[in-house]
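Asker: Return atomic coordinates for the entry below.
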Amino acid sequence: MKKDLIRLIPMIRRFAFSLTGNQHDADDLLQNTVERLLDKGVPDDVMLEKWMFKVCRNIWIDEYRARKVRQNAVFSEVLTEYQIVDGEAEQTSQISLNELNQAMDILPDEQRSIISLVALQGFSYKDVAETLAIPVGTVMSRLARARVSLHKLIRHDQSKGELA
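Answerer: Okay, here's the model as predicted:
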C-alpha cells in the first residue's frame, strides 16, 4: 500500500491545490489525507486511488466548514465587544491569483471538485461518480455547469481588464 500511496501523492497534491487554491493549504490537506489513510487504512473492497480522493475531499469539506464557523465567530458582537483593535492588524493584503484560480474559487464546492477530478486528474465520469458517490448524470450536469460558469467568469474578468 505504501508504494501505491507514494505513487498517488502528486495526483492528490494537484487535487488538494485545486480545492484550496494555494500551495500551503494544499500541502496541509495532502498531509492530513496521507495521515488519515495510514491511521485508518483503506477498506478491502475499495481502490486506493478513489479512496484517497474521497478522503481528501471529505477532509477539505470538514476544514472548510470549520473555517467558516471560526470566521463567523470572529464577527460575532459578543466575541468582539471587548477586543482592542490594532490599526495595522486591520490592514488586509490582497493576493493576486490568476483568472482561473479566481474563477475556481467562485464555483460551488461540488462543481469545483468535479472539474478538478475530470480536468486536472483525468478521471472518467464513471470514476468521479464512484469516488464522490453520486450518479454519472449528476457528474455530467455539474461538470457542464462548472465549465459554463468558468467561461463566463473568465470572459467577464477579461472584459473588465479591456475596459480599464
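Asker: use CA for all of it now, contacts and neighbours both
Answerer: OK.
Asker: Enumerate every residue touching the residue positioned nearest the centre of the chain.
Answerer: Nearest to the mean C-alpha position of the chain, by Cα atoms, centre = their mean, lies residue 19 at 1.5 Å. Residues counted as contacts of residue 19 (Cα atoms under 8 Å, 6 or more residues apart in numbering) are 26, 60, 112-113, 116.
Asker: quick one: contacts of stretch 53-73?
Answerer: In contact with stretch 53-73 (Cα under 8 Å, 6+ apart) are residues 12, 15-16, 19-20, 29-30, 32-33, 36-37, 79, 113, 131-132.
Asker: change it to 6 Å
Answerer: 33, 131 (Cα atoms under 6 Å, 6 or more residues apart in numbering).
Asker: In it, which residues are buried?
Answerer: For stretch 53-73, burial by neighbour count (16 or more other Cα atoms under 10 Å) applies to 53-57, 59-60.
Asker: Which one of these is nearest to residue 45?
Answerer: Closest to residue 45 out of these is residue 54 (14.4 Å), distances taken as Cα to Cα.
Asker: do you know how far that closest one is from residue 47?
Answerer: From residue 54 over to residue 47 the distance is 11 Å, taken as Cα to Cα, to the nearest Å.
Asker: Please apply the same query to residue 77.
Answerer: 48 Å.
Asker: Kindly report the same for residue 58.
Answerer: According to Cα to Cα, residue 58 stands 17 Å off from residue 47.
Asker: what do you get for residue 106?
Answerer: Taking Cα to Cα, one finds residue 106 at 31 Å from residue 47.
Asker: When those two are compared, which one has more neighbours?
Answerer: Neighbours of residue 106 and residue 47, each counted by other Cα atoms under 10 Å, are more numerous for residue 106; the result is 14 against 11.
Asker: Following up with a second sequence; could you model it the same way so I can compare the two?
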Amino acid sequence: MPVAYPTVPAYSQSKRSKQSSDRVARSDAEATIANEQEIRAGLSQHLTRLWRYAVVLSHQRDVADDLVQATCVRALERANQFAHGTRLDRWLFSILHSIWLNEVRSRRVRMGQGFVDADETLVFDGQRDTETHVFANQVLRQVQALPEAQRTVVFLAYVEELSYREVADLLDIPIGTVMSRLAAARAKLAASAGPGRQEGSAQ
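Answerer: Model (predicted):
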C-alpha cells in the first residue's frame, strides 16, 4: 500500500525563510548598534594617538585635524565592519591610513601642494595637552625628515609599539618591507645624529 507523504505548503516555507531573514537582520542591527557604542566610547581614548599619527603622515596640523575627523566619521559609518573583541585602536589606525593614502594624500599630490617643515608643524597653539607637546618635541623632530614610508613604520613600530606583523598588516605590505624600512630609517637617524653624538651614545 502506497504511503502518502504530507505536503508542505510553499507559503509555509516562505514564511519560515522570512522569519529567519528577519532574525538575521535584527541580529546584524543589534551588533551594529553595539559596535557603534563601543566605537563611540573608545574614540575619545584614542584621539590623541590618532592625531599624532595624522601629523606624522601629513606634517600639518590642520590636515591632521581633518584626517582625525574623517576617521571618526568613517569608523561610525562602518561600525558593522568592526569585529567585536579585536583592537579598536588598530582598526582606527588602518582607517586613518587608508583615508590619507587614498583620499587626502592623492588629492594634495594632484593639487601640487607640498609639506611644511618640522618647525612650523611643531608650533603649538597652547591648547594641546602636555603629552602631545612632549611627543612632538621628542619624536616628531627626529623622524620628520625621513621619507614618508620610513616615517610611518618608525612611528607605528617604535612609538605605538606595534609588532612588525601588525605594522605590515596595517600598511598592507610584506613584513620584510617593514624590516627593511626600519633598518633604512635607523641608518638615516644615526647618520643625522653626527659623529659626536654617536660616540657619546656608545660610551
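Asker: TM-score for this pair?
Answerer: The TM-score (TM-score structural alignment, normalised by the length of the first structure) is 0.68; 137 aligned residues with a Cα RMSD of 3.0 Å.
Asker: Aligned against the second structure, show me the partner of the residue nearest to the centre of the first structure.
Answerer: Alignment note (TM-score structural alignment): residue 19 of the first structure maps to residue 57 of the second structure.
Asker: and that match, what helix or strand is that in?
Answerer: Per DSSP states H and E, residue 57 of the second structure falls inside helix 10-58.
Asker: In the helix or strand following that helix, which residues are buried?
Answerer: Next helix or strand after helix 10-58 of the second structure toward the C-terminus (DSSP H and E): helix 61-77. By neighbour count with 16+ other Cα under 10 Å, helix 61-77 of the second structure contains the buried residues 61, 63-65, 67-69, 71-72, 75-76.
Asker: Helix 61-77 of the second structure against the first structure, how far on average?
Answerer: On superposition with the first structure, the mean distance recorded for helix 61-77 of the second structure (mean Cα distance after the TM-score superposition for the first structure) is 1.3 Å.
Asker: the inter-axis angle of that helix versus helix 10-58?
Answerer: Relative orientation of helix 61-77 of the second structure versus helix 10-58 (axes from the mean of the first three to the mean of the last three Cα atoms, to 10 degrees): 170 degrees.
Asker: What lies in contact with helix 61-77 of the second structure?
Answerer: By Cα under 6 Å, 6+ apart, helix 61-77 of the second structure touches 54-55, 96.
Asker: mind listing the helices for the first structure?
Answerer: Per DSSP state H, the first structure carries helices over the ranges 2-20, 23-40, 48-74, 77-80, 87-90, 99-106, 109-115, 125-132, 136-163.
Asker: closest to residue 19 of the second structure among the contacts of helix 61-77 of the second structure?
Answerer: Nearest to residue 19 of the second structure among these is residue 96, at 38.7 Å by Cα to Cα.
Asker: The closest one matches what in the first structure?
Answerer: Aligned partner of residue 96 of the second structure by TM-score structural alignment: residue 56.
Asker: Likewise for residue 108 of the second structure?
Answerer: Counting by TM-score structural alignment, residue 108 of the second structure lines up with residue 67 in the first structure.
Asker: now residue 69 of the second structure
Answerer: Using TM-score structural alignment, the equivalent of residue 69 of the second structure in the first structure is residue 31.
Asker: So its match versus residue 72 of the first structure, what's the distance?
Answerer: On the measure of Cα to Cα, residue 31 of the first structure and residue 72 of the first structure end up 26 Å apart.
Asker: Residue 38 of the first structure now?
Answerer: 33 Å.
Asker: do residue 22 of the first structure as well
Answerer: Separation of residue 22 of the first structure from residue 72 of the first structure (Cα to Cα): 22 Å.
Asker: before we move on, what about residue 45 of the first structure?
Answerer: 40 Å.
Asker: On the three-state scheme, residue 133 of the second structure is what?
Answerer: Under the three-state scheme (DSSP: H, G, I helix; E, B strand; the rest coil), residue 133 of the second structure adopts helix.
Asker: which residue in the first structure lines up with it?
Answerer: Aligned partner of residue 133 of the second structure by TM-score structural alignment: none.
Asker: Number of residues surrounding residue 133 of the second structure?
Answerer: 15.
Asker: mind listing what it touches?
Answerer: Not one residue lies near residue 133 of the second structure by Cα under 6 Å, 6+ apart.
Asker: Could you do residue 27 of the second structure as well?
Answerer: With Cα under 6 Å, 6+ apart, residue 27 of the second structure has no contacts at all.
Asker: Against residue 34 of the second structure, how distant is it?
Answerer: Residue 27 of the second structure is 11 Å from residue 34 of the second structure, by Cα to Cα.
Asker: and if you look at residue 160 of the second structure?
Answerer: Distance from residue 160 of the second structure to residue 34 of the second structure, by Cα to Cα: 27 Å.
Asker: ok, and for stretch 29-49 of the second structure, which residues are buried?
Answerer: Residues of stretch 29-49 of the second structure classed as buried by neighbour count (16+ other Cα under 10 Å): 31-32, 35-36, 38-39, 43, 47-49.
Asker: Closest one to residue 12 of the second structure out of the residues you listed, please.
Answerer: Taking Cα to Cα as the measure, residue 12 of the second structure lies nearest residue 31 of the buried residues of stretch 29-49 of the second structure, at 28.7 Å.
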